[in-house]
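Asker: Please work out how this folds:
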Amino acid sequence: MRYFPLFIDTHAAQCLIVGAGEVAARKLELILKSEAKVTVVAPQMCSTVAGYQDHPSVTLIQRPFQAQDLENKTLVFVATSDSELNASIHDLAVQRDILVNVVDNTPLCQFITPSIIDRSPIVIALSSGGVAPVLLRYLRQKLESLIPSNIARLGAFSEKFREKVKSSLAGVTARRYFWEDVLDGDIAELVEKGQEEKADKKFLEALQGAQTEQKVDGQVYLVGAGPGDPDLLTFRALRLMQKADVVIYDRLVSPAILELVRRDAEKIYVGKAKSNHSLPQQDINALMVKEARKGNRVVRLKGGDPFIFGRGGEEIQELIKANIDFQVVPGITAASGASTYAGIPLTHRDHAQSVTFATGHLKDGTVNLNWPALAHANQTIVFYMGLTGLPVICEKLIEHGLSDSTPIALIQEATRDGQRVVTGTLSSINDNPQVATLEPPTLIIVGTVVSLHKELDWFSQTQ
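Answerer: Below you'll find the model as predicted:
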């Protein structure tokens, strides 16, 4: 490695910038993110630099550079258009043992400014040594998307308790294991969400438990896994899946999404299919409580969104009764994913001004819905879990006023490689032989928006 990465304490640093064009302005803006005092020297100054004339950390000197400008300086940036002057200032700075950077002239740089991700007190610096700036920008964009914007809270939280942990736990290894548990767990999540009082309490409990080798209660995260395509997961869902000790997942969670779960996490399948519940709901509730009581980070991974026909409300009611901490992470619901990937807008000014979500399978196994409220023109109806009840759905909608020529679409395995879309009308769909080959998960969309499917079907053309 040619450039050794260092972080310079800027609390008392004095920085000199020679030049005051737009290139110099960018360096000025960068340095002002630190605590350094900055002097800018140049005969002419662009409007951006001139705008800092009243900044308490900036001194603007409008004249040509002089050698005495280097006195008591920690860093020097040279950004003039005069290459001979730049080289001369470089030589003078080196003679005085002052770190110097001549902008866009790597051979005359004793240091280079990296690409920075600033989440102070957490700061990440990236460098390619000036040889691959586009690749560096690409990597920075990737990291920016992966690192939570509020990670700074976690840095400040760690600083607050650093000495207490040091005095409470003997040995570097014990402290490292403890901090890893904290930063990977629910305490960190509370800090990032701004719930510091609750985080402080759990932290002190965890620290006491670490001293006595006792585990405190864990936390449950109800996470929406979306309709199936792993690219549709939220960043937060992915982060929690990779922190989990235990993952309790259902049948609608695709194998591709399960591949993203932390490798050494315990995975427990509790899927439900028609007339085949591998684990009753009350047992799932008890399982979540049991695993959290062991001190585990539990992710309850649910297809779609936990609060849209996902029994999320029932599950958190049980967690509240058991006094188990929880968080809910929304996901893209099947209606949104399926309609988008099938090229069927749920609303459209020419077709539907409202959309209704309904379940095609009630708790008692019937399809006894409020049909008069559903059977309205100019709205879209989305039925979850309605494949078995399809004949009843079509019959009741026609009976309560919808035209028998109303378009209907059945979408199987929405957003996945195996997605299938079967269309027809309320009167014809049940006679389509393709319907008999469909299997859950299949979503039903009813309304004239379905007529746009062939025109807007972008996903099947990309497969």
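Asker: can we go C-alpha only for contacts and neighbour counts from here?
Answerer: Fine.
Asker: who touches the strand or helix carrying S167?
Answerer: Here S167 sits within helix 151-168, counting by DSSP states H and E. With CA atoms under 8 Å, 6 or more residues apart in numbering as the test, helix 151-168 has contacts from 119-122, 175, 188, 191-192, 194, 207, 211.
Asker: Determine how far it lies from the middle of the whole chain.
Answerer: Here helix 151-168 is found 24 Å from its chain centre; the criterion is CA atoms, centre = their mean, to the nearest Å.
Asker: residues of that helix that come out buried?
Answerer: 151-155, 157-158, 165 (16 or more other CA atoms under 10 Å).
Asker: and if you look at stretch 204-212?
Answerer: Those would be 205-208, 210, for stretch 204-212 by 16+ other CA under 10 Å.
Asker: so which of the residues you listed would you say is closest to G171?
Answerer: A210 (12.6 Å; CA to CA).
Asker: L374 versus L397, what's the distance?
Answerer: Distance, L397 to L374, using CA to CA, to the nearest Å: 7 Å.
Asker: Just give the nearest non-adjacent residue to the residue nearest the centre of the chain, would you?
Answerer: Residue closest to the average C-alpha location in the chain (CA atoms, centre = their mean): F235, at 2.2 Å. Leaving aside its chain neighbours, F235 sits nearest to L146 (7.0 Å; criterion: CA to CA, 6 or more residues apart in numbering).
Asker: wait, isn't that neighbour in contact with A237?
Answerer: No. Assessed by CA atoms under 8 Å, L146 is found out of contact with A237, at 11.6 Å.
Asker: Those two: which is more packed in?
Answerer: A237 (21 against 13; other CA atoms under 10 Å).
Asker: mind listing the strands for the stretch 51-200 of the chain?
Answerer: Counting by DSSP state E, counting those that start in this stretch, the stretch 51-200 of the chain has strands at residues 58-62, 75-78, 99-102, 115-119, 122-126.
Asker: Which stretches in the stretch 151-300 of the chain count as helices?
Answerer: 151-168, 172-184, 186-192, 196-212, 235-241, 255-258, 281-293 (DSSP state H, counting those that start in this stretch).
Asker: The structure of the following sequence is requested for comparison with the preceding one:
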Amino acid sequence: MTINSDSIAYYPLFANLTGKACAIVGGGAVAERKAASLLEAGALVTVISPACSAQMESWVQQGKLALVREGYRAGMSAVAQATLVFAATDSYEINESIRLEAESLGKLVTVADHTAGSGFIVPAVVRRGRLLIAVSTGGASPAVAKKIKQELEHTFGSEYEDYLDLLQELRLLIQSLVGNTVVRQHVFKLMLEWDLIGFIRLGHLKAAWKRELFDRVTQTPTLDGMVRIGLWIQGHLH
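Answerer: Take a look at the predicted model:
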């Protein structure tokens, strides 16, 4: 059945692939990019290809991924056991065979350069620690998605990794100090008004300053206290 990609309404989803088996058929540059992102996500990656890139060979030697040094054929266990399947060969016919088998097994499969025939698509991604921003044009223009990704990388620099780690610590502290759920939510909103990003960008997130911040929060975990802490932070930026 022919699918019109213009009619597809994609459902955005962040998947936990830690410890999940994923199969990539193909050993070139596209397959390498897929493998890199899957390894970063903690997936158990198996590549099926008679030959693969130098980088993937290095990952095999390091024990980071498994390599089946064969061409694709129907009935391979790596495909049958995979949570996600990536068809990334340079042959349309082979990719189509992979897609048909994977779909018959109830697998989600993505096909390189064939968005409409894929069960899912992989977006362009900006990762800053806990912050994960995904961009997709639904296959209309990967170049535009890449351009937007580059703009986001400039806007959301490496400081956001420290920022979100700090907010997570503060959130846990507030949860331990403030029992009232409504008040706690207002406290969280006031915390977002603090210019912690400015502090981090100036290199001020030192151990002593961080300890003082946590001491102030612990001493006055109230709405008025959060406002005063915000003013204190602002005063240190000038």
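Asker: The aligned residue in structure 2 for L28 of structure 1 - how many residues pack around it?
Answerer: In structure 2, the residue matched to L28 of structure 1 (TM-score structural alignment) is A35. For A35 of structure 2, the count of nearby residues is 26 (other CA under 10 Å).
Asker: go on, V123 of structure 1?
Answerer: Other residues within reach of V123 of structure 1, judged by other CA under 10 Å, total 12.
Asker: likewise E35 of structure 1?
Answerer: E35 of structure 1, neighbours per other CA under 10 Å, totals 14.
Asker: Now do the contacts for it.
Answerer: 10-13.
Asker: Give the equivalent position in structure 2 for Y138 of structure 1.
Answerer: When structure 2 is aligned by TM-score structural alignment, Y138 of structure 1 is paired with K147.
Asker: returning to what we had before: burial-wise, tell me which of the strands of the stretch 51-200 of structure 1 comes out on top.
Answerer: Among the strands of the stretch 51-200 of structure 1, strand 75-78 has the highest mean neighbour count (mean count of other CA atoms under 10 Å), at a mean of 25.
Asker: Superpose on structure 2 and give me the mean offset of that one.
Answerer: Mean deviation of strand 75-78 of structure 1 relative to structure 2 after superposition (mean CA distance after the TM-score superposition for structure 1): 0.9 Å.
Asker: what does that strand correspond to over in structure 2?
Answerer: Under TM-score structural alignment, the match for strand 75-78 of structure 1 is residues 84-87.
Asker: contact partners of the matching stretch?
Answerer: For stretch 84-87 of structure 2, the external contacting residues (CA under 8 Å, 6+ apart) are 21-26, 34, 79, 95, 98-99, 102, 107-112.
Asker: Stretch 101-110 of structure 1 now?
Answerer: Contacts to stretch 101-110 of structure 1, defined as CA under 8 Å, 6+ apart, come from residues 76-79, 86-87, 90, 99-100, 111-112, 130.
Asker: just stretch 85-96 of structure 1 next, same as before
Answerer: 67, 70, 76, 78-80, 99-102, 108.
Asker: Next, format the helices of the stretch 151-300 of structure 1 as CSV and append distance to G312 of structure 1.
Answerer: Formatted as CSV, the helices of the stretch 151-300 of structure 1 follow (distance: least, CA to CA, whole Å):
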stretch, distance to G312 of structure 1
helix 151-168, 28
helix 172-184, 24
helix 186-192, 19
helix 196-212, 23
helix 235-241, 15
helix 255-258, 19
helix 281-293, 10
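Asker: so which of the ones you listed gets nearest R2 of structure 1?
Answerer: R2 of structure 1 lies closest to helix 151-168 among those, at 29.6 Å (CA to CA).
Asker: Superposed on structure 2, what's the mean shift for the closest one?
Answerer: Comparison of helix 151-168 of structure 1 with structure 2 after fitting gives an average deviation of 2.2 Å (mean CA distance after the TM-score superposition for structure 1).
Asker: Report the inter-axis angle for that helix versus helix 172-184.
Answerer: 150 degrees (axes from the mean of the first three to the mean of the last three CA atoms, to 10 degrees).
Asker: Determine the angle, from 0 to 180 degrees, between helix 151-168 of structure 1 and strand 122-126.
Answerer: Going by the same axes, to 10 degrees, helix 151-168 of structure 1 makes 110 degrees with strand 122-126.
Asker: quick one: buried residues of stretch 133-140 of structure 1?
Answerer: 136, 140.
Asker: sorry, back to before: rebuild the contacts of stretch 85-96 of structure 1 as TSV, extending it with distance to M45 of structure 1.
Answerer: Shown next, in TSV, are the contacts of stretch 85-96 of structure 1 (distance: CA to CA, whole Å):
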residue	distance to M45 of structure 1
A67	19
L70	19
V76	18
V78	14
A79	12
T80	11
L99	24
V100	21
N101	20
V102	18
L108	24
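Asker: From those, pick the one nearest G224 of structure 1.
Answerer: Closest approach between the contacts of stretch 85-96 of structure 1 and G224 of structure 1, by CA to CA: N101, at 49.0 Å.
Asker: Under the alignment, what does that closest one map to in structure 2?
Answerer: Under the alignment (TM-score structural alignment), N101 of structure 1 maps onto T110 of structure 2.
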